[in-house]
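In: Model the following, please.
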Amino acid sequence: MARWRPDARERLRQAALELFAEQGFAATTVPAITARAGLTTRTFFRHFADKREVLFADEAEIRAFATEIMTTAPTDEPLTMIVAGLRMLAETHFEGRKDDLRQRRAIVASDPGLRERDQHKRAMLAQVTRDGFRARGLDPLRASLLAETAGTLMYVSVAEWLDTDDGRRLGDVIDTALATLRTELEDLPTSNGQVASKG
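Out: Below you'll find the model as predicted:
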């Protein structure tokens, strides 16, 4: 029977994305998705809790990935951990999916509820990173700053990567974003008005 075909999840995902793009997220129903995919609503709910989960199905997987990085990374140097973790995330969850991710971004941007859910996802990843640094002994302020920096680096880099077609891999964009941030911080005036030394 069709509902047991191993590609059912992907068929449902593709059908949902097509309908979200054609008629909007709010106007798309689960029965419409399953009809487009040629499957049953029962099959849909076997794979997704609701239609939003089509867009956020990787949330738990990415959270588990981030948790693993924070608990098993061999280095205690926070920025090294952040960059290594973000590069691994880029390779495992983003590379090869640029068109798909552009389509997802446009759908999320079109709906206030989806934008809020996306912000929740970002906050969740920051919390995982913050908790990981606290578990490694960093003080709360430093852990929070590093966690927010990691999230900002990732989101800014992904946006840059999706907005361009210059052949760069996402990991390379992350490296460029970090180098830019370092330069800006080095040029930041100190409390006495002097520019911090680059040496």
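In: okay, CA-based contacts and neighbour counts for the rest of this
Out: Fine.
In: Next, count neighbours for D172.
Out: Other residues within reach of D172, judged by other Cα atoms under 10 Å, total 14.
In: Next, the structure of the following sequence, for comparison with the previous one:
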Amino acid sequence: MARWEPNARLRLVQAAIDLFCEQGYDSTTVAQIAERAGLTKTTFFRHFPDKREVLFAGQEEHRRLLAEGVAAAPADATPLGAVTAGLDALTASFTPEQREFAPRLATVVAGHGELRERLAFKELDLAAALADALRERGVPDPAASLAADLGIRAFSAAWGQWITPANSRSFPALAHRHLAELHRAATTLT
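Out: Reported below is the predicted structural model:
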């Protein structure tokens, strides 16, 4: 591939996942990822601070989409209604290309403790962003934090199902279903 071709970020992600699957996370270097993508190490570091973060691309974008979705929810939306709007904004942003390589991404992350830890931090960060957006709407704690936690649990469960090759449902529909299941489960705790 020529270095000037578009989508350098996506090409780097795909190259990294390919290499991590072929030779392992620890054995793969940034130089190898850049070369596989047809780019330079300098280009890699323009997009990512290190090889770990290539797998978690888009964190700031995900935070922004969640917050914007919550802010755009109708004024009379319940906290979970606002969370649903945030999840809709986020899940609608995922592309068919991401779904295509996501099972391999999940395998790489599952096989490496450092990456599982990074995923857990990412989920905590997204829950914090969601809770902040709910507080901006006037939702007090602990309701804001609890609704945000349910939202991110629903997001994670939906993502796991969405990337399954046999799945035919949309990511937003899966997120709605998982959030509704979690809400029902929470109401049985009394």
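In: any idea where the helices of structure 1 begin and end?
Out: Along structure 1, the stretches classed as helices by DSSP state H are 8-23, 30-37, 41-47, 53-56, 59-72, 78-93, 98-109, 112-135, 140-163, 170-186.
In: in structure 2, what residues pair with the shortest one?
Out: Alignment of helix 53-56 of structure 1 against structure 2: residues 53-56, by TM-score structural alignment.
In: Just want to check the distance between R153 of structure 2 and L119 of structure 2.
Out: Plainly put, R153 of structure 2 is 13 Å away from L119 of structure 2 if you go by Cα to Cα, to the nearest Å.
In: Against E22 of structure 2, how distant is L134 of structure 2?
Out: 42 Å.
In: Looking at these two, which is more packed in?
Out: Neighbour count, other Cα under 10 Å: between L134 of structure 2 and E22, L134 has more, with 27 against 11.
In: Next, the contact list for the more buried one, please.
Out: By Cα atoms under 8 Å, 6 or more residues apart in numbering, L134 of structure 2 lies in contact with 70, 79, 82-83, 144, 148.
In: Compile the residues you listed into TSV and extend it with columns for neighbour count and distance to R177 of structure 2.
Out: Output for these, formatted as TSV (neighbours: other Cα atoms under 10 Å; distance: Cα to Cα, whole Å):
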residue	neighbour count	distance to R177 of structure 2
V70	29	18
P79	23	16
A82	28	15
V83	31	13
A144	24	20
A148	28	16
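In: what's the farthest-apart pair in these?
Out: Maximum pairwise distance in the contacts of L134 of structure 2, criterion Cα to Cα, is 11.5 Å, between V70 and A144.
In: isn't R130 of structure 1 right next to L146, touching?
Out: Yes: with contact defined as Cα atoms under 8 Å, R130 of structure 1 reaches L146; the gap is 7.4 Å.
In: Comparing these two, which residue is more hemmed in?
Out: Taking other Cα under 10 Å, R130 of structure 1 and L146 do not tie; R130 has more neighbours (24 against 20).
In: Spell out which residues sit in contact with that one, please.
Out: 143-144, 146-147.
In: got the residues you listed as TSV, with distance to R42 of structure 1 columns?
Out: Formatted as TSV, the contacts of R130 of structure 1 follow (distance: Cα to Cα, whole Å):
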residue	distance to R42 of structure 1
A143	44
S144	42
L146	43
A147	39
